[in-house]
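Enquirer: next input, structure requested:
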Amino acid sequence: MRTAEQVTFGGSGLNRAAEIRGDAAALARAMADPAARCLLMWRGKPLLRGDGLDALGLIGMDHPLLSAGLGKAIREPVLLGVEEGGAAIFAHDISRWEPEVLDYGALGSFVDGSEQRHPDLPDDTAFGELRRVMTRLSPRDAELAATAKAIIGWHATHRFCARCGAESVIAQAGWQRDCAACACHHFPRTDPVVIMLITNGDAVLMGRSPGWPEGMYSLLAGFIEPGETMEAAVRREVMEEAGVPVGAVRYLASQPWPFPASLMFGCAGEALAREITIDAKEIEDALWVSRADMMTAFAGEHPTIKPARKGAIAHFLLQNWLADTLD
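Expert: Just a heads-up that it's a prediction; the model follows:
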């Protein structure tokens, strides 16, 4: 689809500068460049700035927090990429910092509205939940934040070699982990997921998971299994979750989704029947929603249905379906 890369976290064209990841001298020069900047991350939250927290709060590479040893999984910056002028952008984890006041109940909730402000950072900055601000960020800031969250999260969960169990070490400017014990190399994990706009006539199939806000429905989704095509995964997941057979399937758009490490493949599928039989272990409910009802839901005027979260590819696909711009 023509608008595919307008999805949140997509389309900024970041130069990831893979050619300098293994070049120690080039990395040292990039870090010493006065124009280089760093994105601080705290427990998966990027540092944001501004009255509306609508931009990344990038700091200089000489900031004391970068040498304070506050990272949990890694203690050194990760190279995110290089801007057009040549200045590098890094990410650095300070998750071992403990704010004086911390609402543990808000952390990790569906809508985490809490903000954490570090005393050594500017007053107009705060660490905020990426899902809450993702639609307010520029495409470049969104891509940087998603990349930083995903790569630092990968290091936090993959400290040990999957082959022999020994602790591995960071390499390639954060894009690899090496095991000295068995010489195995490990690379960032990305989990492929299909999310599908299943239609029949003028209606779309929607489902909801337990724990979602009341009335919220989204498109069905599921992980692609080994040895499976995207098309087969779409048909299998819809049948497993809702008991609806699907015929023709086509790819629409993709979205990196760093919660924690997925790549969402948006697909369109044609349902061959409308009867729904849900698997209660998979989803809480499923229903067919007409185009008219979905338009009412998007306008915030439907009495029972709330649409998918803004910024998620489900919202993006539904929006394009309503506008007739899927091609």
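Enquirer: okay, CA-based contacts and neighbour counts for the rest of this
Expert: Will do.
Enquirer: got a list of what Thr147 touches?
Expert: Applying CA atoms under 8 Å, 6 or more residues apart in numbering to Thr147 gives the contacts 80, 258.
Enquirer: what about the helix or strand hosting it, distance to the chain center?
Expert: Of the helices and strands defined by DSSP states H and E, Thr147 is found in helix 139-157. Shown here is helix 139-157, whose average C-alpha point lies 8 Å from the average C-alpha point of the whole chain (CA atoms, centre = their mean, to the nearest Å).
Enquirer: also this sequence, please, to line up against the first:
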Amino acid sequence: MNLVCERLLQNYISQRSQRGKNDWEPVKQLSRRLLQEQGSLWGSGGCPRCWRQLSVCTEQSRDSYLLVMAAIYQAVHRRASSVFCRLHSTYVRKMRYLNELKEDDSLCRQAQTSGTFYLFHNLFPFLQKVGKKYLVPQLSAAEMKTILEKFKETEQWIEKSVLIGCSDEHVPHFAVDLGALEKSVIESELKGAFTDLQKALFIVDEKDSSVLASAQSLLRWHSSHQYCSKTGQPTQKNVAGSKRVCHASGITYYPQTSPVVITLVSDGSRCLLSRQPSFPPGMFSALSGFCDVGENVEETVRREVAEEVGLEVESLRYSASQHWPFPSSCLMIACHALVRAQQAEISMNSQELEAARWFGLEEVVEGLKREPRSSKQDNA
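Expert: The predicted structure is shown next:
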């Protein structure tokens, strides 16, 4: 058992032990009512012997009996509710279906004939501009075939697609990179443009940006894992693209995600933001960095803050997480970190940062009102 799990269990035990005995009183009352209704229905002759005996027992014995009955009732109720939820949960059914597609090549190959496809060209997603909005089109299998027939390589490109999700109605979604084909022909045929993902994430809606980020990360991983690191022999992806196998060595490779912390440091009244030389003019961000081997999140936060701005973190708490495709597939783990106001003098590491300073609340509010530069651009 790992330490995190042990701490969770200790907290659970502590919380449970602090609950009062009166927590069971509503359950005992329910049990009494159920048993009384049972007795009135069956009459004195048909009443269970346990209920007749219960009437002459002490209060303590009755409470013990009622607790047992309540526990049985709760167990049956929870079991029935759990089974019902599993049978009727759209999310569970969808996840089970996706897992089947990943594990069964023939089923996934069949799904490609009825699925939808997101197009990429050298990892640039395809967008269409409709009015002032940018949309991410999903091509049907028939539309994909029409486009690819112009290059006479239909089956080859369908096989290169990767599974990235499905709808609640179990319509599978795939992504395919057509980087070896003529970009202008595809753009002209579909009346859109392949766009840098860093720009696309700012101009499409949140749901589409998440799909594009995941799809690009998976396509990038396949592009960079064409050969086995042990034998040098070509690897082969399964139909869904959830893994690659080297048949010479028997090694199976799975897509990997690198954990990264992004930390908003505060001294209680201000927050600390920094910028790197590669940032666009005027852009500041929270401190961030990759987790080193053997580190947990807390250790990474403390190390990064110490390395980059020379401050010692007094306390921290988790906030949220997000997949981030740059520079490759990353899991951004967002945290809040607190430093002592008396020890808040910044000692910036100029090898990593160009600037770092404290921002007041008014500055942050004003900065968040500004539109991202990419959203002001018209060409996709």
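Enquirer: quick one on the thing from earlier: who's in contact with the helix or strand that the helix holding Thr147 of the first structure is followed by?
Expert: Sequence-wise, the next helix or strand downstream of helix 139-157 of the first structure (DSSP H and E) is strand 169-171. Contacts made with strand 169-171 of the first structure from outside it, assessed by CA under 8 Å, 6+ apart, are listed as 22, 74, 159, 176-180.
Enquirer: looking at those residues, which one is closest to Gly269 of the first structure?
Expert: Sorting the contacts of strand 169-171 of the first structure by how near they are to Gly269 of the first structure, with CA to CA, puts Gln176 at the top with 36.7 Å.
Enquirer: that closest one -> the second structure?
Expert: Across the two structures, Gln176 of the first structure finds its equivalent in Lys243 of the second structure, going by TM-score structural alignment.
Enquirer: so which of the contacts of strand 169-171 of the first structure are in strands?
Expert: The strands, defined by DSSP state E, take in 176-178 from those.
Enquirer: which part of the second structure matches stretch 205-215 of the first structure?
Expert: Residues 272-282 of the second structure are where stretch 205-215 of the first structure aligns, taking TM-score structural alignment as the criterion.
Enquirer: centre of the chain to that stretch, how far?
Expert: Here the centre of mass of C-alpha atoms in stretch 272-282 of the second structure, compared against the chain's by CA atoms, centre = their mean, lies 27 Å away.
Enquirer: before we move on, what about stretch 121-137 of the second structure?
Expert: Here the centre of mass of C-alpha atoms in stretch 121-137 of the second structure, compared against the chain's by CA atoms, centre = their mean, lies 23 Å away.
Enquirer: can you give me the end-to-end distance of that stretch?
Expert: Its first and final residues considered, stretch 121-137 of the second structure spans 14 Å by CA to CA, to the nearest Å.
Enquirer: next one: stretch 64-81 of the first structure
Expert: 22 Å.
Enquirer: in it, what counts as buried?
Expert: Neighbour-count burial for stretch 64-81 of the first structure, counted by 16 or more other CA atoms under 10 Å, picks out 65-66, 69-81.
Enquirer: which stretches of the stretch 201-350 of the second structure form strands?
Expert: Along the stretch 201-350 of the second structure, the stretches classed as strands by DSSP state E, counting those that start in this stretch are 236-237, 244-246, 251-253, 258-266, 271-275, 287-290, 315-324, 330-338.
Enquirer: which secondary structure elements does the fourth one sit against?
Expert: I take that to be strand 258-266 of the second structure. Applying 3 or more CA pairs under 8 Å, 6 or more residues apart in numbering; DSSP states H and E, one finds that strand 258-266 of the second structure contacts strand 271-275, strand 287-290, helix 297-309, strand 330-338.
Enquirer: mean shift between that strand and the first structure?
Expert: Between strand 258-266 of the second structure and the aligned residues of the first structure, the post-superposition mean distance stands at 0.4 Å (mean CA distance after the TM-score superposition for the first structure).
Enquirer: now the match of Gln176 of the first structure. Nearest residue, chain neighbours left out?
Expert: Nearest-residue entry for Lys243 of the second structure: Tyr254, 4.7 Å, with adjacent residues in sequence omitted and distances by CA to CA, 6 or more residues apart in numbering.
Enquirer: returning to what we had before: need the helices and strands packed on strand 258-266 of the second structure in JSON lines with mean neighbour count and distance to His222 of the second structure, can you?
Expert: Shown next, in JSON lines, are those (neighbours: other CA atoms under 10 Å; distance: least, CA to CA, whole Å):
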{"stretch": "strand 271-275", "mean neighbour count": "20", "distance to His222 of the second structure": "32"}
{"stretch": "strand 287-290", "mean neighbour count": "20", "distance to His222 of the second structure": "22"}
{"stretch": "helix 297-309", "mean neighbour count": "20", "distance to His222 of the second structure": "28"}
{"stretch": "strand 330-338", "mean neighbour count": "20", "distance to His222 of the second structure": "16"}
